[in-house]
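okay, sequence plus prediction incoming.
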Amino acid sequence: MSFLRRASTTALRNIRSRAAGPKESFWADGKHEPTGYLFNETPPPPGQSRKWESWEAPWYLCFGASTVLLAVGLPSRPDTSMVSWAHKQAEKELAEEFAD
C-alpha cells in the first residue's frame, strides 16, 4: 500500500471517529420498532379518544384560518389588472364614439 493511500485512509478514519457524534438523533427518545401504525402511534383503547399533543390545536386553528382567509379573501380582492382597465377604457371610448 502506498504512503498516500495509508495516510488518507488513516485521516478519514480519524475524521469519521471524531465527527460521527452520537449514534442516535438529539431529539430521539429511544429506539422505536415499527408497529405498522401511522407515525408509529398505537390507537387508543376502545371507548377512549386520542389525546391531542400540544402543537395540534394551534396548527389546526392556523390552518383553518388561513384556508378561510384564502377562500374568502382572494375572490373578493379588487380587480386591478391592466387588461380589465384597458377593456373598460375601450368600452367607454366606443360608447362615446357611437353616441356622437
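Thanks, I have it.

C-alpha from now on. contacts and neighbour counts both.
Will do.

burial count for Leu61?
11 (other C-alpha atoms under 10 Å).

helix or strand: which one has it?
According to DSSP states H and E, Leu61 maps onto helix 56-73.

contacts for whatever helix or strand comes next after that helix next, please.
Per DSSP H and E, the first helix or strand lying C-terminal to helix 56-73 is helix 82-99. Contacts to helix 82-99, defined as C-alpha atoms under 8 Å, 6 or more residues apart in numbering, come from no residue at all.

would you mind measuring from Leu94 to Lys88?
Relative to Lys88, Leu94 is positioned 10 Å away (C-alpha to C-alpha, to the nearest Å).

and here is the other one:
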Amino acid sequence: LANVRATGALILERLNALRPSLRCVADVRGVGLMIGVEIVDSEGRPSSELTNFLAHRAMDFGLVIRTSRYGQGNVLKIRPPLILTIDEAHLICDRFEALLRTHGH
C-alpha cells in the first residue's frame, strides 16, 4: 500500500499544479490511485460534453480514462493499476497534461 499512497500523492500533486493554468479543471481529488478530475466549460459550469470528448480523445494520448456516470457526469476518472511505478505515474501526468492542453478549451 505504500506504493499506492506514494504514486497517488504524486499524481494528485502534479494534476493540482495544473489547475491555475487550465480553466477546464475545476477540481482534482482522490484517494490512493482512485483519482477524479472535475471538468468545466469556459464559464466554469460542469460540462459532461467536454468530459466525454476528453475521455474519447485520451486514447490518442495512450490513456484509458473513464467518466463518471453519477452527479453531473463531468468527472474524468483515472484508475491506474496498483503496481504503478513512479516513472509510470509521471508518464500518465505528462500525457494527461498534453490531452488537456490540446483539447481542454
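Noted; the coordinates are in hand. Everything numeric here is computed off the predicted structure, so don't read it as measured data.

what's the TM between chain one and chain two?
Between these two chains, after superposing, the TM-score reads 0.21 (TM-score structural alignment, normalised by the length of the first structure); 24 aligned residues with a C-alpha RMSD of 2.0 Å.

hmm, who's touching the helix or strand encompassing Ser17 of the first structure?
Element membership for Ser17 of the first structure, per DSSP H and E: helix 3-19. Outside of helix 3-19 of the first structure, no residue comes within contact range by C-alpha under 8 Å, 6+ apart.

buried sites along it?
Within helix 3-19 of the first structure, no residue qualifies as buried by neighbour count (16 or more other C-alpha atoms under 10 Å).

for Leu94 of the first structure, grab the count of nearby residues.
Leu94 of the first structure: 11 surrounding residues under other C-alpha under 10 Å.

typo on my end, it should be Ser66 of the first structure
Neighbours around Ser66 of the first structure, by other C-alpha under 10 Å: 13.

repeat that for Leu18 of the second structure.
For Leu18 of the second structure, the count of nearby residues is 16 (other C-alpha under 10 Å).

check contacts around it.
25, 97.

doesn't it belong to a helix?
Yes. Judged by DSSP: H, G, I helix; E, B strand; the rest coil, Leu18 of the second structure forms part of a helix.

Ala55 of the second structure touches Leu76, doesn't it?
Yes. Taking contacts as C-alpha atoms under 8 Å, Ala55 of the second structure lies within contact range of Leu76: 7.0 Å.

can you tell me the closest non-neighbouring residue to Val31 of the second structure?
Gly8 (7.1 Å; C-alpha to C-alpha, 6 or more residues apart in numbering).
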